[in-house]
Every structure is written in structure tokens, then in C-alpha cells.
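one predicted model, sequence on top.
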Amino acid sequence: MRIGSIELLCLLAGAGLSAAWNHASEDEFRRAIAGHNHALVAFIEPSTAASQALEPEWISATESEKKKSLLSVDCASASSLCKEFDVISYPALRFFDGHGKMTSYRGPRRASSILAYLKRAVRPTITPLPSDKKAAAFQSSDDHAVIARISPRDSHVRVLYETLASQYRDRLSFGLAKTKTGEEATTVACYNNRDGQQFTVSDLTPINALSELVERCLTPVIGEFTRANEMKYLQADKSIVFFFSPSPAERDAYARAMLSVAKMYKEYLSFVTVDAGEYGDLAAPLGLAPGVYPAVSVQNPMFGKVFPYPQGRGDNDDDDNITPESIGAFLMDIGQGKVEAWDGTTVSAGEEGGQGRAHDEL
């Protein structure tokens, strides 16, 4: 799937979107969280870039949420209310469970992730799964689902599992199934349905076995690079393949299209997408022309080398497109020493003359 055609689809899809924030008044907000009602609230400040980026995703989620459990508050006009709930940065997403407890939402700020969070937020911390049919349905009911089959003799594991579920319930759905006939060992499996991966642990001797299982399961094959997680990627002893785009739909399409390539190289490379609207300043140090998107660059943090993906690479007139095949070939060329590291002077902007000394061998 070519990213060039995706951009057109994104523009067409967004052409009919005229909806905007529909903020709740203070009275509406207090009624929404009163009694036993649950609600996910976005406290926003309209002038901030992050709030503006959330707007189309929040509106999409709101239109899909039939129970109207989503609402927003404009902190520019309701500053005292936002201060009351300790909102110090924008947007701040908070879940009110209807019993007086407020929890910060820590997931991706995408409509699909927001809706998935609402579904798991109203589930039991651990869902009983009395039959194989229910276990199979539960396994695919969320982007990330954990199913434990705990032997009666492992009561301590049950306690650990309950603790884990309480800690991670905002990001995964947890289920408890019966051990199968003839099985005595305890097993815990985590399903990353978004990336089509499964992780299982049966040796629960290490005290952190369950938490490590969940963290591996939660780690996306293609993640989203932000200021908050950049050190995690830079210190992972892997080269990083960056994809820049200001369009959430385009970044999602790239992640889907590039999944097989990312899985092939996951032991050696970290694939990430970057919101070029919010983190466009990261493009120039990676040899990319700011504002020219979509764009790809490969960085080796260990040796300080950068390999911008050159526009104009390909065998036809439509060769500026970024495809799994072209990126896979580019990575292969880097591995075989056919691509020189960026010299720090030219930028990948598709200008006549190409990439200067950095890509003369391509």
C-alpha cells in the first residue's frame, strides 16, 4: 500500500468533517460525574497544539459513543473548575468511575483507543471466563487482553494476578479462565491483537514475570515517538526508523502497511511514527527538510549516524512513495554498507542533485 495514495484518502475523509468541540458547562460536567455515572472528560485549552490535535479524534469518539460518556471542558473559560481538578497541562483526560474515584487516562489519544478504554473501564477488574467459548471471545475483545489459567494450588499467583490487573486495567482487559482438563500448570497469556502477537509465561518463579509479560505485550511493533518516551528508544541499543507525518490517519496507515517489515527487523530496529505537527523540530537533525512530509530517516544512536530516506528512490515516476518494499530495500542497503551516513550538510528534500554525498551510491 502506497503512502502517497493514503494522503489523498485522508484528505477526502476529512473533507466532510465540520464538527468542533462541544464543551460542557460546569453544571453539565457536575451532573455527568454525579451519582453512579461514569465519564471520560477531556480538559483542554483550545490554543495549545496538543488540544488541537486531540480535537478530531475526540469528536470521532464522541460521535461513536452512544451512551454519551465522553465530554470536554474548556479550561480557558472554566479555569477555576480545571484548577479544582488539578489540571496543569493540556489536554488532560480523566476518567470518573461514578464512585468518587478519578483516574488519569494514559493511553493513545486516538478515537479507537479512547473507545477501547471506555469499554474496559466499566468491566470488572478481572472478567470470569467459565467456558472456552467465552475465553475465545474475550481474547479478541480488546487491543490487549490477558487470560490466566491458574491452578488451585497456586493461590499466591492469583493474588499477584489480581494486583497486576488493578495496576494495568486501564490499558488491558484481564480474564480468568478455568484450567483445562488434565492441565495442572498455571499459564498466563497476553494477546496484542493490534499487532497480531501472543506472549505466554508459565515460569512464574521470578517476582516480575507477570509485569514483564504485560510490558512486552503492550510494546507496539511500531510505536509513537514523543518527548516522553524518546530516551527509552534512544537507550534501547537499536537503530530507529522514523516516519514523519502531521496526519494521524497517514501515520496509522504507515504502521499497518509497514508491520511485516517491522516484525522482520524488530530484534535490531525500532520502528516509530512521529507527529510532524507537534514534533517537527526533530526532522532537521535527522537530515530531513522540515515541512516536507511524509518522510523517513534511520538513526543509529550508538554511533551517531543518520540515514535519511531519499525522495526520488524507485523505478517509476511515482517513486516518491514510501512502501514496505522500498523501505525494506533501503534498510538492506544500509546493512550492506551501500548507503553512506548523512554528512550533516545536505537535507533530504527531493531537490535536483539528490542527497549530495550521503547517497551517491544509491
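That came through fine. Residues are numbered from 1 along each chain as shown.

make it CA atoms for all contacts and neighbour counts henceforth
OK.

just give me the neighbour total for residue 345.
Other residues near residue 345 come to 10 when the count uses other Cα atoms under 10 Å.

from residue 128, how far off is the most far-flung residue of the chain relative to its centre?
Distance from the centre of the chain peaks at residue 182, with 39.1 Å (Cα atoms, centre = their mean). Residue 182 is 20 Å from residue 128, where distance means Cα to Cα, to the nearest Å.

comparison target, given below:
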Amino acid sequence: SDVVVLSSDNFAEFVKENPLALAEFYAPWCGHCKNLAPEYEKAATQLKENNIPIGKIDCTENQELCSSYGVQGYPTLKVFHGSLDNEKTTPYQGQRTAEDIVNFMIRQSAPAVLELKTIEDLENFKNKADVVAVGLWDEADAAINKTFYEAANLLKDSFYFAASTAKELFKEAGLASPPAVILFKTYDEGKSVFVNDASQWSADAISTFVQQESRPILGELSPTNFKSFIDSGNPLGYLFYDTAESRDAVVEQIYDIAKEFRDQISFVTLDGEQYGRHAKALNLKDTTFPAFVIQRISDGKTFPLLSEDGKSNGVVSSVTVRTLVKGVVDNTIQPFLKSEPEPESPYEENVRVLVGSTYESVVLDETKDVLVEYYAPWCGHCKNLAPKYVELAELYKDDDNVVIAKIDASNNDTPEQIQGFPTIKFFKANDKANPITFSDSREVEALARFIEAN
């Protein structure tokens, strides 16, 4: 194996002897670690040719070492730059494939900015990736040079950067006069240009430009680019399709809309046959594709394009998509509220049963203290809690000021962002904006103490 087996005995030597190295902190029982193993082996073999070693540390055998690097989950991959200082490490957050690991590490080994001297250099550099950034300026512009390098260092893990002061490259790049940053792309319009007064240049402005303009106007969503779309903070406009032909036909209709609103909504395509469950989670009604839905990243709320009666997916056209997009951008339409029908009886063994349509009227009642359990029917921990929660409700059934409630958060929308099941929150009377999350043991006594304490 080309993967170096590390332990507390040889770890320090491994890191200090190599100016660049990758280390995996793992546990033998970890399923994700087992899935990574063959890809990690391939990456190690390929990186050996570049003199970039990669190793692995069994955290069940080296607990103190793993703890010193803040390892809380497996696998954790960290890039070391010849120093044992954890502050100087770089977390690897890319895809767990040999190709992505190799590309990431080679990018780490390269200078943040490559110097271009000839047109041939420029053409070769443009072929390095689907998107590359090139800075062009006059040789005397020392401040511009410094700012560009700062931006490159911020994004070197994700993008390739190059720079030149060669005048023949200005003309080749179609630049009337420097300074400028040109983003060359193999998609959309082929390139984007950032030109600004030198005094207004900043590393953040260049960084923002590169990140925004590198996202396709209307491209396929993938594990590789998903994070960049999420980091933008823009709502995502999903076009789900069933065939390449249907996708291309709709893309032709809505491409100009995506281009017009690209600063406000990120438009992406996704295979509905493969990701039908995600389409359903976004509140599309069936698997009739193409279909379109917008999701706000800030709160997870969705705006599906539905038929007039709301029972099926709506027709995707330039007219219907523009209407939906304008409504979301102008904040003139309400997000979709997923809700089960109201139960015949609002109570189930003294527990108030909530659905999406009744949630706010009960939980946000300023006269009541309300304890809410967010659960999912398939959740084992929720099933274990159920009889205890009923017992708790029995304790408070005669207290008019306290409501013990529950909601199936997998089938009903709520304003709260629920990350796991069960989640229990307490909404205090006259202070509904600051719910308190329960974090003690899920026992009746602990839950009762929690209510009384708050």
C-alpha cells in the first residue's frame, strides 16, 4: 500500500519531513471510512509520483493524537504543510474520490498564482480546468498585484489563478486596457470580465466575482458544485427533467430568465429519474417531468410550480417560470406550506397533535407555554420517547397555561430548522421568538424539570 500507516510514534516525523501531506483520521468500524479506503489507496499511488505522501491514523488506537486535532467525526481529512500546528492545517472538504483528492492536493502544491508570459502559456492555462481566473495589469501596478494574490490565496483550494503583465496577452484576451480579471469558462458565454478602477479593487471583490461568475447560468447540479451554490446564499431554482431532450427544450425557453436573474436566483438542472425523492421533498407533486421549483437557502422554504388546482406539477414554460421567479424575487407570493390534514381530534392521549396548517396558531399563542416535539414516524428514538411524552402530557393535562404538543416534521412544514429527530423545543409565553432547545436525557422527570425551569 502507498498509504502511510501513522500512529503517535511516527506522526510528528511524517508531518515535519514533508512540506505537504494529507492525513486521514479514521475508525475501523466507520462505514464512510471503508467506502473511502479504495479511493484513498488510488490517490496515494497517483500522488506518489508528485512526491505528496498521504497517511492514515486509526483514532481508536491513537485517541489523544486525534483529539489534539479536534477530530469529532470519521473520516476527517487534513492537509499538513510541514507543521504540527492545527491552526496551519487545511481541512479537506471535497468529494471522497481519488480524482478529487489528487486534484486538490496538486492544487495545494502549486503556487497560488501562475505567471503567464506568452499567448501559448495562456492557451495552456485555459485548458487546466472548466474555469480559470487570469489577472492582467501593468507591471508598475504593485497594489493590483498584491490584491490579486490575496484573492488567489483565498480561493486556491477551488480555482486556478494566473497573472501576466505581458501586453500581447492583453490583446489576446480582448482587453482594451488593464487592469482586469478575466474568468475563462468552457460554458455559458465563455468568459466574464471584472474591470474596475484600481483604487476600488479588493481581494473580497475579486473573490466574490470569481465565485459568482464561475457558477453556470443554468447548469447541472452535482456533488462537486453543490457547495458553491449553497455558499452563494441565493435561492436555488431546480429544473427537474426526465430526458436530455426535455431538459434541453426547457433550458432553451428559460435560459434568458436564468441569465437575467442570476444574481438573485441560481438556476440548476437535476435528473428527476435519479433524484425523484428530492423533487418530492421540495414539494413537487409527482414524477411528471420536466418540473420546476425554487427553494430559499436561508430557511428551506419552497415555491413549487404547480397546476392551478395544486394537485400536480405545472407546465414549465418561459411564461410560468418568469411569473414564479418574479413572485419570489419581489416577495409577492407565499412559500408552499406542506401540511397533513387536520386530525379529527386535536389531542392524542393529552398530546396536542399539530400539522403544518395549525402549527403557528398553537405554538405562537402568546398566552401559552408550549413544548413541541418534532418527530418522524420512522425514527427509533422518537418511538422510544412516545410513551414518556404521553406520561408528561398526563402531568400537565389540567394546566391551562401549558401545552404539550408534537408534530411530524417529516410531513409538515414548520418555521424551525430541524436537523434531527426527535428535537424538543420550549416556546415560552410572551417570548415566542426565542425557543429553548431541550438537551437533557429524554425522561419524564427531566422534561418536567425543563418546563418548570423555563
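Happy to help now that I have it. Please read these numbers as outputs of a predicted model, since none were measured by experiment.

need the TM-score from the superposition.
Overlay of the two chains. TM-score (TM-score structural alignment, normalised by the length of the first structure): 0.60; 290 aligned residues with a Cα RMSD of 5.0 Å.

on that earlier part again, am I right that the residue farthest from the centre of the first structure is in a strand?
No. Assessed with DSSP: H, G, I helix; E, B strand; the rest coil, residue 182 of the first structure is coil; it does not lie in a strand.

list the contacts of it.
Applying Cα atoms under 8 Å, 6 or more residues apart in numbering to residue 182 of the first structure gives no contacts.

mind checking how far it is from residue 194 of the first structure?
As judged by Cα to Cα, residue 182 of the first structure and residue 194 of the first structure stand 32 Å apart.

any idea which element the aligned residue in the first structure for residue 206 of the second structure lies in?
Aligned counterpart of residue 206 of the second structure in the first structure: residue 210 (TM-score structural alignment). Counting by DSSP states H and E, the element that carries residue 210 of the first structure is helix 209-218.

buried set for that helix?
For helix 209-218 of the first structure, a neighbour-count test (16 or more other Cα atoms under 10 Å) marks 210-211, 213-214, 217-218 as buried.

those residues into TSV, with extra columns for distance to residue 335 of the first structure?
Shown next, in TSV, are the buried residues of helix 209-218 of the first structure (distance: Cα to Cα, whole Å):
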residue	distance to residue 335 of the first structure
210	36
211	34
213	31
214	32
217	28
218	28
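
most widely separated two among those residues?
Spanning the widest gap among the buried residues of helix 209-218 of the first structure are 210 and 218, at 12.4 Å by Cα to Cα.

and residue 154 of the first structure, how far is that from residue 194 of the first structure?
31 Å.

surely residue 186 of the first structure touches residue 150?
Yes. Residue 186 of the first structure lies in contact with residue 150 (Cα atoms under 8 Å); the separation is 4.5 Å.

common neighbours of those two, please.
residue 179.

more crowded one of the two?
Between residue 186 of the first structure and residue 150, residue 150 has the larger neighbour count (other Cα under 10 Å), namely 22 against 19.

list the contacts for that one?
Residue 150 of the first structure neighbours (Cα under 8 Å, 6+ apart): 157-158, 176-179, 185-188.

now with 10 Å?
When contacts are counted by Cα atoms under 10 Å, 6 or more residues apart in numbering, residue 150 of the first structure touches 156-158, 161, 176-179, 183-188.

which of those fall in helices?
Of the positions in the contacts of residue 150 of the first structure, 156-158, 161 sit in helices, assigned by DSSP state H.

may I ask which two of those are separated the most?
Top of the distance list for these (Cα to Cα): 156 and 161, 8.7 Å.

the more surrounded of these two?
Using other Cα under 10 Å, the more surrounded residue of residue 156 of the first structure and residue 161 is residue 161, with 21 against 10.
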